[in-house]
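> Structure, please.
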Amino acid sequence: MDKKNGKNSFHNMKKTLVWLDLENCRVPRDLPKKNVYPRIKKTLREDGYGGKLKIKIVMLFEDCEVPEPLLKKMSLIRVTNYPRPSASESEERNDNQIVDDFIKLDITKWLHTKPKPHNVMIPSSNVDFSDIARKVKKKGHSFLMAYDDNRTDKNQKKESAAKLLKLAECDWTWRKSLGLPKYQLNQDLR
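So this is what the prediction gives:
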């Protein structure tokens, strides 16, 4: 909103759909969980995205608890009821990839419904969403990205993230999308 003359200055009023991989983009310790939704909404609005906001939290393990404050304004999707792998299984399974694959499939299914133009946002520390970003854009939607640069492998980030971020109409670090400073002394240790 333009405070000087009271006019709406949003350049984009499309609805924004967010697929949040909570295991890869954790809520920082210095942010109350109840503030995730309003902070993302505020960041979007400050950058000109004034449409409605819907956030889907995507979780893998059936025993992972999602704090109640997050569920007040966001929906929860359990990929499937995957049991937590044993230590020996962990080395063989890439659980992060399961959630990524689910997000890609869920977005693809959504695209097949031929929705009117939306903004599609994926907060993640993984950078392998280039194909789905291209599909989203090809169907007339905007692609937005929030990346957790503290959890992204630095070498992978330099190569793959640069390609992915070029596809994004707008991008933020995960902390910036939550309205937080880049670093702080008691930063969430991962």
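> C-alpha only now, for contacts and for neighbours.
Fine.
> Would you agree residue 146 is in contact with residue 178?
No: Residue 146 lies out of contact with residue 178 (Cα atoms under 8 Å); the separation is 9.5 Å.
> quick one: the helices in this structure?
36-46, 68-71, 87-92, 95-112, 130-138, 154-156, 162-167, 174-177 (DSSP state H).
> Among these, which comes closest to residue 77?
Among these, the nearest to residue 77 by Cα to Cα is helix 95-112 (9.9 Å).
> so the closest one versus helix 130-138, what angle?
20 degrees (axes from the mean of the first three to the mean of the last three Cα atoms, to 10 degrees).
> Can you name the residues in contact with helix 95-112?
Identification of contacts with helix 95-112 by Cα atoms under 8 Å, 6 or more residues apart in numbering yields 19, 21, 23, 24, 58, 59, 60, 79, 129, 132, 136, 139.
> contacting residues for the third one?
By that I understand residue 23. 59, 96.
> still on that earlier bit, would you turn the contacts of helix 95-112 into a markdown table with distance to residue 10?
Output for these, formatted as a markdown table (distance: Cα to Cα, whole Å):
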| residue | distance to residue 10 |
| --- | --- |
| 19 | 22 |
| 21 | 27 |
| 23 | 32 |
| 24 | 30 |
| 58 | 29 |
| 59 | 32 |
| 60 | 35 |
| 79 | 34 |
| 129 | 27 |
| 132 | 26 |
| 136 | 21 |
| 139 | 22 |
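> out of these, which are buried?
With neighbours counted using 16 or more other Cα atoms under 10 Å, the contacts of helix 95-112 contain these buried positions: 19, 21, 23, 24, 58, 59, 60, 79, 129, 132, 136.
> Which of the residues you listed sits closest to residue 173?
Using Cα to Cα, residue 24 is the member of the buried ones among the contacts of helix 95-112 that lies nearest residue 173, at 13.0 Å.
> want to put them side by side, so please do this one too:
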Amino acid sequence: MNTAEMAEGQYVRAKTAVWWDIENCQVPKGFDAHVIAQNIILALMEMNYCGPVSISAYGDTSGIAPAIQHALSSTGIALNHVPAGVKDASDKKILVDMLFWALDNPAPANFMLISGDRDFSNALHGLRMRRYNILLAHPRKASVPLIQAATTTWLWTSLLTGGSPLSQGKGSQRVANAKTSGNATSSPQNQYPDPPRPAGPSHVRQSYPNPDPSWNNAIPNAATPVASNMRPLCPNAARQLCPNAIRRHRQEKLAQALPLLIFLFVGLFLVSIKDIAMF
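Here you go, the predicted structure:
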């Protein structure tokens, strides 16, 4: 009996990016590669993932039969050639592309990894802490930490035929609830409070003069120029942001990107340490 849970509401229509380590999870001999993309999408739809799907495969394409390459490319799978000779080169390429995709596609979104390599476990756990939904398809022999990072898991041989998942991942308790409740207390309206109102009857509306002389000259009976102790407004505020707003926007973007970049560097560092230890 399938014990995997269906997609949560916030992930139903979200994008799903599929990252396929084609060297770790190969196309079985004699299998029709034309149906793999369609079967992956069908398996996702069976779990109620109905958003746009992109599939990227990574590996040394020189070792893949031309007929299989053509079948994958013709069905919308992006083939990324990673030359052989460098240890874990495909894993590093996937990690970089995967985390840069996260920068351009904030949560909620779905990550599906097709691999059994534990080198991905740290990055997947970090992405899950950022409220991304993690899906995994793996060979029969796979890393336990990698499986624990996923909410739903498939055997690779089942996914490529459009089959059902094994079960919900062991690490399925989400941290999104805490983040969502924490973010609910702060709204955009609270970040820009109204200016203080002078004392007086509550029914009297106070006018705030615009400091731009061109505006005052263009409007008949315009208010007098702003007092020197008042904070001036930016001219043409309807068409451009104030310098402070631009600076605040850049700081917010940097704060969002920094944790993902840290996960990227940590993942690449661990892979490099592994290479040194094996050498």
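> Deepest-packed of the helices of the first structure, please.
helix 174-177 (a mean of 21; mean count of other Cα atoms under 10 Å).
> Tell me how far it lies from the chain's centre.
Relative to its parent chain, helix 174-177 of the first structure has a centroid offset of 10 Å by Cα atoms, centre = their mean, to the nearest Å.
> so which of the helices of the first structure gets nearest residue 123 of the first structure?
helix 174-177 (6.7 Å).
> Which part of the second structure matches the closest one?
Aligned by TM-score structural alignment, helix 174-177 of the first structure corresponds to residues 156-159 of the second structure.
> re earlier: out of the buried ones among the contacts of helix 95-112 of the first structure, list just those in strands.
19, 21, 58, 59, 60, 79 (DSSP state E).
> Now those in TSV, please, with extra columns for distance to residue 13 of the first structure.
Shown next, in TSV, are these (distance: Cα to Cα, whole Å):
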residue	distance to residue 13 of the first structure
19	19
21	24
58	25
59	29
60	32
79	30
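> Pull the most distant pair out of those residues.
By the measure Cα to Cα, 19 and 60 form the most distant pair in those, at 13.2 Å.
> ok so, going back, closest to residue 166 of the first structure out of the contacts of helix 95-112 of the first structure?
Using Cα to Cα, these come closest to residue 166 of the first structure at residue 129, 11.9 Å.
> How about the equivalent of the closest one over in the second structure: what's its closest non-neighbour residue?
With TM-score structural alignment as the criterion, residue 129 of the first structure lines up with residue 120 in the second structure. In this structure, residue 120 of the second structure finds its nearest non-sequential neighbour in residue 146, 6.8 Å apart by Cα to Cα, 6 or more residues apart in numbering.
> right, and that neighbour touches residue 114 too?
No: using Cα under 8 Å as the test, residue 146 of the second structure is too far from residue 114 to be in contact (10.9 Å).
> got a list of what residue 120 of the second structure touches?
Counting by Cα under 8 Å, 6+ apart, residue 120 of the second structure makes contact with 91, 95, 146, 267.
> One more: residue 48 of the second structure?
Residues in contact with residue 48 of the second structure (Cα under 8 Å, 6+ apart) are 6, 7, 12.
> Can I get the residues you listed in TSV including distance to residue 191 of the second structure?
Listed next are the contacts of residue 48 of the second structure as TSV, based on distance: Cα to Cα, whole Å:
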residue	distance to residue 191 of the second structure
6	36
7	33
12	30
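> now residue 6 of the second structure, nearest residue through space, not along the chain?
Leaving aside its sequence neighbours, residue 6 of the second structure sits nearest to residue 47 (Cα to Cα, 6+ apart; 4.9 Å).
> Same check on residue 145 of the second structure?
The spatially closest residue to residue 145 of the second structure, leaving aside those adjacent along the chain, is residue 121, at 5.9 Å (Cα to Cα, 6+ apart).
> Report the separation between that neighbour and residue 131 of the second structure.
16 Å (Cα to Cα, to the nearest Å).
> What of residue 167 of the second structure?
Distance from residue 167 of the second structure to residue 131 of the second structure, by Cα to Cα: 20 Å.
> So for the two, which residue has more residues nearby?
Comparing residue 167 of the second structure with residue 131 by neighbour count (other Cα atoms under 10 Å), the higher total belongs to residue 131, at 19 against 15.
> what residue of the first structure matches up with that one?
That one, residue 131 of the second structure, aligns with residue 140 by TM-score structural alignment.
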